[in-house]
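> Give the three-dimensional model of this entry:
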Amino acid sequence: MDHEQQSSSDHRDPLISIDNIGDVHDHTTALLLSCLKWLLWTIMWLLFITWLAFIFCFPLSIVNVTIADFTTLTTSTFLGIEGPMFLIYSGPVLIIAFLSVPYLLISQKQQQQEIKKISRRKCPSYHLSTFPLVVDGPLGVVSAAECVGILIFVSYFLWSVGLYAVAGEAVLAGLKSDILPFMFNIGGVSLGYIGIFCLAFLFLPIARGSILLRLVDIPFGHAARYHIWLAHLTVSLFLLHGICFMVEWAIEGVLLEEILTWTGKSGTSNLAGVINLSIILMMWVASLGPVRQHYFEVFLYTHQLYILFIIFLALHIGSMYMSIVAAPILLFMLDRFLRFCQSKNNAHILSTTCFPQGILKLVLSKPKNLRYNALSFIFLRVGEVSRLQWHPFSVSSGSLDGDQTHLSVIIKALGGWTTKINEISSSICRAHQCPEEHQLPRITAFVEGPYGHEVPHHLMYKKLVLIAGGVGIAPFLAVLSDIFQLVRLGKPCLLQDILLVWAVKKSNELSLLSTIDIKLLVPPNLDILVYITRESEPPLTEEEGTVVDDKALINSFDHSPPVSNPSKMSGLVGSGDIMWCGIYLVSTTIGLIMLVCLLNVYYINPYDIPSGWYQGLLFVACMVASVIIFGGFVVALWHRWDVTQSSKQFNDDLLVTTTHDQNDLCPDLAASTKVQYGSRPDFKGIYIYIYIYIYCRQIFESISKSWGNVDVGVIVCGPPTLESTVAGRCRSLNIWKQPYHPIFHFHSHTFSL
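Purely as a prediction, here's the structure:
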């Protein structure tokens, strides 16, 4: 039976035949581009391994002596005291960022060739990044690739602590008195060095549009989780670092004197270090789960102290050690400045759609040349609700239509901020229903993004499973829109079967499916399973007492356009044009190097400025100046180019449909949807986990028997319980895979700030 099903599955035609798509380039050009891409990838890997080797070797005494000698030679030159550290520890990161620009450009051109290559695979294969290795741990769902990264960090920590302990023991052996204070001094110095290198990794994930995140194709949702992990580690190291020195000073009886000392023995500022430790502790406490969930404003506003953290960090460690983390901080500054420039102007809201259960859909105007992939998200600020708060939302509209001039997001009232937006939208609907009203409410929206995957991995599988909980359906609406648009445009698409599993509380939430247009999709390719968890049977109409049809539920919603200023969101975005991103990065880096060299030649060396806190402050000032002056010049040119490109398009934003014609919706949508009613048991803890597990097991067992030996992409967007349950099921089926069963590749689209 399984063999017959496998044969039937293998003969299922894809939505668009790959063999009918012609090559964009001839074979010679494609071969040259592939060779160049392989060469760039090899060089970047060698640089990354070299950078890690330098980090691991830093605790070795021979390395410290070599760096000290090199620093002595360059102190009076244009390189200055920070030159060696910058070349060794920031240089590789920046060079990798430079090389990633041509690599990503080539990857974009070869995307169709990559789809063809995948289509020719006869056997599925495992991938470390999509294999959930840990599903129930304190870190949530952790893939095999993430476990490798965690092991590298643990190895570095143990290696460094061991080397510093051995070196400290050798020094302690020659001491005859005051051993205890010296032990705490060695411990404080060692933990400080380890914390600085952890800090170098801390800033990399939070640069949302960083070219490095695009290179490794890590969406900001996952990168934010890595930032949280690294933040806990870094804060712990810096806290222990400060405690060790305070204990040493307390033993020596100079605690208060040393804390208030601005210039210490090494020229750095002890007081700046104490202030910096206080700042990072405030940020850490405000970012803990209970505070972040119940007092989001406290978390958001406290996190803006990162500006003071960077300044006092430079005052405490000086320009020499600040050069170790210069590259990650520079990439973060570049991203932050670009986000500021993008979000200065408000975005025009074309329409609002009010769905049941406090769900709102906003449609925003965007330039045609602004490109993004499905599963992307934007950060949204509404001026009428808050002038400072930015909240992330998944993009629910497709991205492959080149003529598309709008972008939509779905917002559910879950907290104070989202509830206020829904209240304003409801008042807009009421105002438009009353013609006598002259003063209409307004919604002023500001946008950062979109951000997302560089490669549309949802298009890289022959079979796709989308599992959503509640409003988690939003990103999958964009995925389905992209897939259907490929059919219209006749572009390569591997997909043969799509299964959408959606769990909602009430049946009236089915109206969200009305935003899907499937007029050109063959119905058997799409199956939608909807689980209504709070209703045991279809609802009845209030007047006649008849059962409401599923199609009527799907096609029912209330729509009204709001009042907004006629403007588009800016095309300046870190995940936008790769060439402009590269020019922006290169010009700023060259500007930083020039400013530091000029500062050393014309100020520090002639006036014999001592190393320490003052040089650290000057180094940070050079970083800020390079971003504003050199980067700002490129951003101005980028903005002018973006305006020119946008002006070429027709001013058809207002032609976007403001109401949905129910007759345009495909009647097969309800036919493709299977709705299952059944009250969810009102249990807590392990019982609800078992309930979800039973449904997941039934679904995946059915897939394993019918879809055969293929790669299946599984994307989850929902609560943590749903995510861990699906990940556990994927892991179990992959470990105990049968010969003619698929391999499940797990992807999570769930994150929150």
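
> switch to C-alpha atoms for all contacts and neighbour counts from now on
Will do.

> Helices of the stretch 501-650 of the chain, start to end?
550-554, 578-599, 613-626, 632-647 (DSSP state H, counting those that start in this stretch).

> any idea how far the first one is from the chain center?
In other words, helix 550-554. 35 Å (CA atoms, centre = their mean, to the nearest Å).

> Give the other helices and strands that it contacts.
Applying 3 or more CA pairs under 8 Å, 6 or more residues apart in numbering; DSSP states H and E, one finds that helix 550-554 contacts helix 668-671.

> re earlier: for Val298, which of the helices of the stretch 501-650 of the chain is the nearest?
For these, the distance to Val298 is smallest for helix 613-626, at 26.6 Å, taking CA to CA.

> Off-centre distance for the closest one?
29 Å.

> mind checking the SS state of Val154?
With DSSP: H, G, I helix; E, B strand; the rest coil as the basis, Val154 sits in helix.

> what's the spacing between it and Val148?
According to CA to CA, to the nearest Å, Val154 and Val148 sit 10 Å apart.

> before we move on, what about Thr546?
Distance from Thr546 to Val148, by CA to CA: 57 Å.

> thinking again about what came up before, of the helices of the stretch 501-650 of the chain, flag the one that's most buried.
Neighbour counts (mean count of other CA atoms under 10 Å) averaged over each of these peak at helix 613-626, with a mean of 22.

> How about residues contacting it?
263, 267-269, 311, 314-320, 322, 330, 333, 588-589, 591-592, 595-596, 609 (CA atoms under 8 Å, 6 or more residues apart in numbering).

> let's see this one next to it:
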Amino acid sequence: MADQETFKKTPSEEKFGRVQSAIKIMFTVIFVGWIFIWIMVPTNTERKKWLPQIRTKTNSTYFGIEGASFLIYTSPILLMAILGCIYLHIAKKSNNSNMESCNVPKLDVAIFKRPILVKGPLGIVSGTELAFLLMFIALLIWSFATLLHNGFATITPQLAANDGQKIWQEKLDSAALRVGLIGNICLAFLFFPVARGSSVLPFFGLTSESSIKYHIWLGHIVMTLFTTHGLCYIIYWAVTNQISEMVKWDKVGISNVAGELALISGLLMWIATIPRIRRKFFELFFYTHHLYILFIVFFIFHVGITYACLMLPSFYLFLVDRYLRFLQSRNQVRLVSARVLPCEAVELNFSRGHGLTYNPTSIMFINIPSISKLQWHPFTVTSNSNLELEKFSVVIKSGGPWTEKLYKLLSTHLTIDWLSVSVEGPYGPASTDFLRHDTLVLISGGSGITPFISIIRELIFLKTTFKCKTPKVVLICSFRTYSSLSLIDLILPISSIPYDISNLELQIEAYITKGKEPQSNSHIHLQTKWFKPNPIDVPIYAILGPNSWLWLGAIISSSFVIFLIIIGIIGRYYIFPIDHNSNAIFSFPLRSFLHMLIICGSISMVSSAAVLLNKKNNAKEAKKIQNLEVPTPTVSPNSMIYNVDREIESLPCESLVQATNVHYGVRPDLRRLLFEVKGLSVKVLASGPKKMRQEVAAICSSSLAENLHFESISFSW
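From the prediction side, this is the model:
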């Protein structure tokens, strides 16, 4: 653990810290207020007192009753997102300015704490996650109970008789409506975890990859509630002889047909997420999930834009993120070379723009049209943002139809000299806390070692360049076959910056579960493919430039302002005259369509302008970047394993060999290995098969492991 003197703050840090603290306070106040609104939504106080008063004050000739919804439900979240962008920009500048002093910036407490649940349908769940889940379920129960109580209170025998129905039928109608209202609460949170470049998630110590499970939980709850909502109404219409209601699409009020189309789209997505279907028919799952577009469109037609404002904020942020990803994916990136490893894995090396920075454990989404024009797959970035200034690398292990096709393409087609590749990202944590711990224990299974390569390279950079006091690193990796040991070789970067890992406290325990120790004269050669440059290819760069967080905040704020201006003009000169100067009422579906069209138009217009402005700077930089001609070894650099001589970087190679112990025919005794680790604070990261991560989580959650801080790295959705 670094001493206290190391963490003494500089004046610039104190200034950054004060600004960040002020932003965090504002963010927290707005977030608590937003949650308070959700608590009050089902009450009569909000529905009969507060909301009518707010609508009276905000009901103008420009926005109508939607003005109150924009003010109460939409603007707080967008303001939080903008504050998050400013906070992350300052944090990035702060990290860059004090890196030389090895100061560790204080970030928000991560949501990942000691595991409470290890096995079960929820996966590995920490105490904090469980607490938030229980509070969210309590919010749903409170909302449903309050709405149901208030709704049933208005149902009387006289009212039922006037409607020609029985009391239970009236209550079924009321309950069906309330179930749908509760589903909208879940829908309001559904899209937060899938915004990959989110500025909200980092406030909770989260990334989009680590939050995917929340999206899965919410998706199951949403579809359960909406399916119940639809079935209850179908039963109600059937028993009251109103089955014709199923084919009604009124111009005013609720559109039943739109709701049914939204439910059908949701059910198709839900069915495709069944684990067995998703694993065996991934393409079906992938393509079916794009039905979310129809689901949201018909949902807004179903309930109207006024009520859709409750779920609009998270979807608005998702739209901004999704359109920026679309713009980035239009570029073909410069693939410089590929190394085909003997363990049926490939390392892809791309040209990288100098303005692109990223943290360890980041991921990149890759699309190769020659394999599939629509499929995008996430892979761990193994290169280091500081050590490898012109190279960007990912490792792809063959394990499914898409990856198998890529491996065969690169390992068999020796004459291939160019490959079209598009990317999205990289995406990763806003910061890391590795220097806060005495020891890092990295436990991997198979290709799960790839996130740890970037971590070790980052520590090599800090130790070599800034002489930081780094934690001891224990890498425990398990492989099925001997050839997979070649993945360990990737720890050594091919860098233009001189480095020395001999001073890094690195211990590698490699376990080969199948097979015996090979003959001493055995060696495996690597295939290295160099690709010719293409004029249309560009280096990988940040789509919004070095100040991407500020640009993102500007896009969110300016696009929403433009939307308000345009919809205000339409409301004043088109909608208002119809609603107030004639007996007609402006069509609800048309009103919803106009809002959706203007939202998408404002986002695309502002985002495109921001990307074009940054693209000019990126184009200038791309001209300066020469084709990468960094020598790539044709054999594995680990002479201990393959009995070959490494002609360059022999000292790092020797240090790696000395730090590595290989065990054959056994599995690692994780309990013994973890309990033997000394230190007041030990960070344990597990990446690999689900059972292995669960075993590590169970060990770290025991009462005998108070010093172990567990974190799971998983990209299996």
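
> TM-score for these two?
Here the TM-score for the pair of chains, by TM-score structural alignment, normalised by the length of structure 2, is 0.90; 684 aligned residues with a CA RMSD of 2.7 Å.

> Tell me which of the helices of the stretch 501-650 of structure 1 lies nearest to Val291 of structure 1.
helix 613-626 (31.3 Å).

> so that closest one corresponds to what in structure 2?
Using TM-score structural alignment, helix 613-626 of structure 1 corresponds to residues 589-602 of structure 2.

> average distance between that stretch and structure 1?
Averaged over the aligned pairs, stretch 589-602 of structure 2 sits 1.3 Å from structure 1 after superposition, using mean CA distance after the TM-score superposition for structure 1.

> which one in structure 1 is aligned with Thr380 of structure 2?
Counting by TM-score structural alignment, the partner of Thr380 of structure 2 is Ser394.

> If you could redo that for Ser199 of structure 2, that was the one I meant.
Per TM-score structural alignment, Ser199 of structure 2 is aligned with Ile211.

> Asn44 of structure 2 too?
Per TM-score structural alignment, Asn44 of structure 2 is aligned with Ser61.

> So what's the residue count around its match?
Using other CA atoms under 10 Å, Ser61 of structure 1 is surrounded by 13 other residues.

> so how far is Trp613 of structure 1 from it?
25 Å.

> residue contacts, Val363 of structure 1?
Shown in contact with Val363 of structure 1 (CA under 8 Å, 6+ apart): 349-352, 406-409.

> Next: Val141 of structure 1.
For Val141 of structure 1, the contacting residues are 132-135, 723-724, 727, by CA under 8 Å, 6+ apart.

> Now for the aligned partner of Ile106 of structure 1 in structure 2: which residues touch it?
Residue pairing (TM-score structural alignment): Ile106 of structure 1 is matched to Ile90 of structure 2. Ile90 of structure 2 makes contact with 16, 20, according to CA under 8 Å, 6+ apart.

> If we use 7 Å, what do you get?
The contact partners of Ile90 of structure 2, by CA atoms under 7 Å, 6 or more residues apart in numbering, come to Phe16.

> now Pro360 of structure 2
454-455, 458.

> cool, and Val601 of structure 1?
Contacts of Val601 of structure 1 (CA under 7 Å, 6+ apart): Phe78.

> how close does it sit to Ile609 of structure 1?
According to CA to CA, Val601 of structure 1 stands 11 Å off from Ile609 of structure 1.

> Show me what Ile443 of structure 1 aligns to in structure 2.
Under the alignment (TM-score structural alignment), Ile443 of structure 1 maps onto Leu419 of structure 2.

> That match: how many residues sit nearby?
By other CA under 10 Å, neighbour count at Leu419 of structure 2 equals 21.

> Next: Arg693 of structure 2.
Arg693 of structure 2: 24 neighbours (other CA under 10 Å).

> if I look at the match of Thr380 of structure 2, how far off is Pro450 of structure 1?
Taken as CA to CA, the span from Ser394 of structure 1 to Pro450 of structure 1 is 9 Å.

> which residues are common contacts for the two?
376-378.

> Most neighbours among those residues, please name it.
Among those, the one with the most neighbours (other CA under 10 Å) is Ser376, at 26 neighbours.

> Would you mind finding the match for that residue in structure 2?
For Ser376 of structure 1, the residue aligned by TM-score structural alignment is Ser362.

> For Ser481 of structure 1, what is the corresponding residue in structure 2?
With TM-score structural alignment as the criterion, Ser481 of structure 1 pairs with Arg457.

> again, but for Gly470 of structure 1
In structure 2, Gly470 of structure 1 lands on Gly446 (TM-score structural alignment).

> count of neighbours near Leu655 of structure 1?
Residues near Leu655 of structure 1, counting by other CA under 10 Å: 9.

> which element is the alignment partner in structure 2 of it on?
Using TM-score structural alignment, the partner of Leu655 of structure 1 in structure 2 is Glu629. For Glu629 of structure 2, there is no enclosing helix or strand under DSSP states H and E.

> same thing with the one 4 residues further on?
Here Pro633 of structure 2 is covered by no helix or strand, with elements defined by DSSP H and E.

> measure it to Pro589 of structure 2 for me?
With CA to CA as the criterion, Pro633 of structure 2 and Pro589 of structure 2 are 62 Å apart.

> go on, Phe70 of structure 2?
Distance from Phe70 of structure 2 to Pro589 of structure 2, by CA to CA: 18 Å.

> Could you look up the SS state of Ser712 of structure 2?
When the rule is three-state DSSP, Ser712 of structure 2 gets the label strand.

> re earlier: assign the match of Ile106 of structure 1 to helix, strand or coil.
Applying three-state DSSP: Ile90 of structure 2 is helix.

> Grab the nearest non-local neighbour of the match of Ser481 of structure 1.
Asn384 (6.2 Å; CA to CA, 6 or more residues apart in numbering).

> Tell me which residues touch that neighbour, please.
454, 457-458.

> how about 8 Å then?
358-360, 392, 454, 457-458.

> Please narrow those to those residing in strands.
Phe392 (DSSP state E).

> And the contacts of Asn384 of structure 2, which two are furthest apart?
Phe392 and Glu458 (14.0 Å).

> who touches stretch 298-310 of structure 2?
By CA under 8 Å, 6+ apart, stretch 298-310 of structure 2 touches 65-66, 69-70, 73-74, 184-185, 188, 253-259, 261-262, 588-589, 591-593, 595.

> Quick one: buried ones out of those?
65-66, 69-70, 73-74, 184-185, 188, 254-259, 261-262, 588-589, 591-593, 595 (16 or more other CA atoms under 10 Å).

> among the residues you listed, which are in helices?
66, 69, 184-185, 188, 256-259, 261-262, 588-589, 591-593, 595 (DSSP state H).
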